[in-house]
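>>> Sequence plus the predicted model coming up.
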Amino acid sequence: MKVLSIISQKGGVGKTTLATALAVEGSRDGKRTVLFDLDPQASASFWMDTRQDSSLAITAVPAARLGHVLGAVREAGCDLAIIDTPPFAKDIAFEATQHADFVLVPSRPAVLDVMAMTRTLDLVKHYGTPFAAVLTFCPPMGRELEDTIGTIQQLGAEVCPVRIGNRIAYSRAQQTGLAAQEVDQGGKAAQEVAELYKYVCMHLYKSDHDGAPHAQKRAASGS
């Protein structure tokens, strides 16, 4: 089983939007997928309450129970676990990071968002967990994107080549219990989600070809 955590210490950057969209994409890909909602506001859980498709499992869990429930779904044959986290909760971010095989750190292409990202990057680097920043709510043009990419790279982070646009499909999806690729079938949002999913899988399964998985490497190092 692979574990993807989506973490940012800043709110409003699209964590739940990405988590739900990637979970739907994983389920479509034939993976037994579960999304763990660690946010006390339970946005992903409320999204699931309005969803008609029951093939995707979403459950709200306290961070202190995360290790236990991950072990349980691993034993049950889960293929992919995605963890959605709240902002401004360092202890929860720690839990989500240390159990992850890969971490996505979403950020808007704005100076204040990137400055807030530094705390998240420091946290992820502490565990040596593979990670990448992904830009969300991107405008169709403007120098903000290039400036943001340069700043993130200066912070020592890989920048995901997939840009998530500022599209109505993402907000509409959260209101209707759908994923953006279901709202915008065949459109740009669907393409972005598909490309992001492929990028995430490339990193999640890279360890299978490079040797010991991240979790085993981390245990061996004593961290």
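Nice, thanks for sending it over.
>>> going forward, measure contacts between C-alpha atoms and count neighbours the same way
Fine.
>>> wait, residue 42 sits on residue 62?
No: the pair residue 42 / residue 62 is not scored as a contact, 10.8 Å apart, by CA atoms under 8 Å.
>>> Those two: which has the busier surroundings?
Under the neighbour definition other CA atoms under 10 Å, residue 42 and residue 62 were set side by side, and residue 42 has more, 19 against 13.
>>> ok, structure two:
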Amino acid sequence: MGLLIGVVSQKGGVGKSTIARAIATTYAAADWNVKVADLDINQSTSFTWLQRRLAREITPVVAVETFGTVAQALRIADAYDLMVLDGAPHASKATAEIGRRADLIVLPTGLSLDDLEPQVILANSLVSDHGVPAERLAFALSKTGDSPRELDEAREYLAATPYFVLGSQIPEKTAFRRAHDNGLSVVESPYKGPRDQADRLIQSIIDRLEAITS
């Protein structure tokens, strides 16, 4: 089986699919055979993003498929170098299954306590209730604003937990919304500054995955 990265959340709107797409396009650009398993059957936003991407003939090619269960996705995982499990925007049995099976679990969060607290609760549950090793969990700051103090406070909050916090962050930018509208990921944005910041976060994910699987 190839590598598995899960991107999960306790609530919607924290940048989960943004990060899943960026991971997939980064690895695909390095000639990996990648599939995004979109597990949000009610919205399937990653699948509709793929349709926009295909309509514009954007490369590299990234396969996206909607699955009703994690087990369905895992049945074909062997066919890919990397499968990114884009979880539903709420905690469920599927979230726990992703936690148990993925090599790395990324938990995106905004900077407010409304985002941070539910994600830490989810991380704690994965570890204490489902036996997921804490070192396989990594927090990613996403949809951040322009306040350095707020960013520092969020990192301090997460530093008090036993979980790894990824370097850099993905800010809230019009450029990123427009990229998604055009079938691009945030690491493919035509604007260098925001793109470089997103690149640094995804590189941190790559580095963390290599560190815990080597």
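On my side now, so go ahead. Note that this is a predicted model, so its numbers are computed, not measured.
>>> ok, the residue found closest to residue 21 of structure 2 once you drop the neighbours it is linked to in the chain - contacts?
Nearest in space to residue 21 of structure 2, with sequence neighbours left out and distances taken as CA to CA, 6 or more residues apart in numbering, is residue 185 at 5.8 Å. Neighbouring residues of residue 185 of structure 2 by CA atoms under 8 Å, 6 or more residues apart in numbering: 18, 21-22, 25, 176, 179.
>>> Could you list which of those residues belong to strands?
Counted as lying in strands by DSSP state E, out of the contacts of residue 185 of structure 2, is not a single one.
>>> Find the pair from those with maximum spatial separation.
25 and 176 (14.3 Å; CA to CA).
>>> any idea where the helices of structure 2 begin and end?
Residue ranges of the helices in structure 2, as given by DSSP state H, are 16-29, 45-55, 70-74, 93-101, 113-130, 148-159, 174-181, 192-213.
>>> For the longest strand along structure 2, give me the average deviation versus structure 1.
When structure 2 is scanned for its longest strand (criterion: DSSP E), the result is strand 137-144. Superposing on structure 1 and averaging over aligned pairs (mean CA distance after the TM-score superposition for structure 1), strand 137-144 of structure 2 comes out at 1.0 Å.
>>> Give the other helices and strands that that strand contacts.
Judged by 3 or more CA pairs under 8 Å, 6 or more residues apart in numbering; DSSP states H and E, the packing partners of strand 137-144 of structure 2 are strand 104-109, strand 164-165, strand 170-171.
>>> so how far does the second one sit from its counterpart in structure 1?
Mean deviation of strand 164-165 of structure 2 from its aligned counterpart in structure 1 after superposition (mean CA distance after the TM-score superposition for structure 1): 1.5 Å.
>>> Could you do the first one as well?
Here the mean offset of strand 104-109 of structure 2 against structure 1 after fitting is 0.6 Å, by mean CA distance after the TM-score superposition for structure 1.
>>> which bit of structure 1 covers that strand?
Under TM-score structural alignment, strand 104-109 of structure 2 corresponds to residues 102-107 of structure 1.
>>> do stretch 82-94 of structure 2 as well
The aligned range for stretch 82-94 of structure 2 is 80-92, by TM-score structural alignment.
>>> Give me the buried stretch members for that stretch, please.
Buried residues in stretch 80-92 of structure 1, counted by 16 or more other CA atoms under 10 Å: 80-87, 90, 92.
>>> again, but for stretch 183-196 of structure 1
183-184, 188-194, 196.
>>> mind checking how far that stretch is from the chain centre?
16 Å (CA atoms, centre = their mean, to the nearest Å).
>>> Can you flag the residue of structure 2 lying furthest from its geometric centre?
residue 149 (24.5 Å; CA atoms, centre = their mean).
>>> what's the spacing between that one and residue 171 of structure 2?
Separation of residue 149 of structure 2 from residue 171 of structure 2 (CA to CA, to the nearest Å): 14 Å.
>>> swap in residue 129 of structure 2?
To residue 171 of structure 2, residue 129 of structure 2 is 32 Å away according to CA to CA.
>>> More neighbours: these two, which one.
For residue 129 of structure 2 and residue 171, the more surrounded residue by other CA under 10 Å is residue 171, and the numbers stand at 18 against 11.
>>> That one -> structure 1?
Residue 171 of structure 2 maps onto residue 165 in structure 1, by TM-score structural alignment.
>>> Was I right to think that match contacts residue 139?
Yes: between residue 165 of structure 1 and residue 139 there is a contact at 6.3 Å, judged by CA under 8 Å.
>>> Quick check, residue 79 of structure 1 in contact with residue 29.
No: using CA under 8 Å, residue 79 of structure 1 makes no contact with residue 29, being 10.8 Å away.
>>> So these two - more neighbours on which side?
residue 79 (17 against 11).
>>> need the contact list for the more buried one.
1-2, 31-33 are the contacts of residue 79 of structure 1 under CA under 8 Å, 6+ apart.
>>> burial measure for residue 107 of structure 2, as a count.
Neighbours of residue 107 of structure 2 under the rule other CA under 10 Å: 27.
>>> Just list the residues touching residue 81 of structure 1, thanks.
1-4, 33-36, 70.
>>> Which of these fall within strands?
Counting by DSSP E, those place 2-4, 33-36 in strands.
>>> which among the residues you listed gets closest to residue 74 of structure 1?
Closest to residue 74 of structure 1, out of all of these and judged by CA to CA, is residue 2, at 9.0 Å.
>>> just checking, that closest one touches residue 101?
Yes: using CA under 8 Å, residue 2 of structure 1 is in contact with residue 101, at 6.3 Å.
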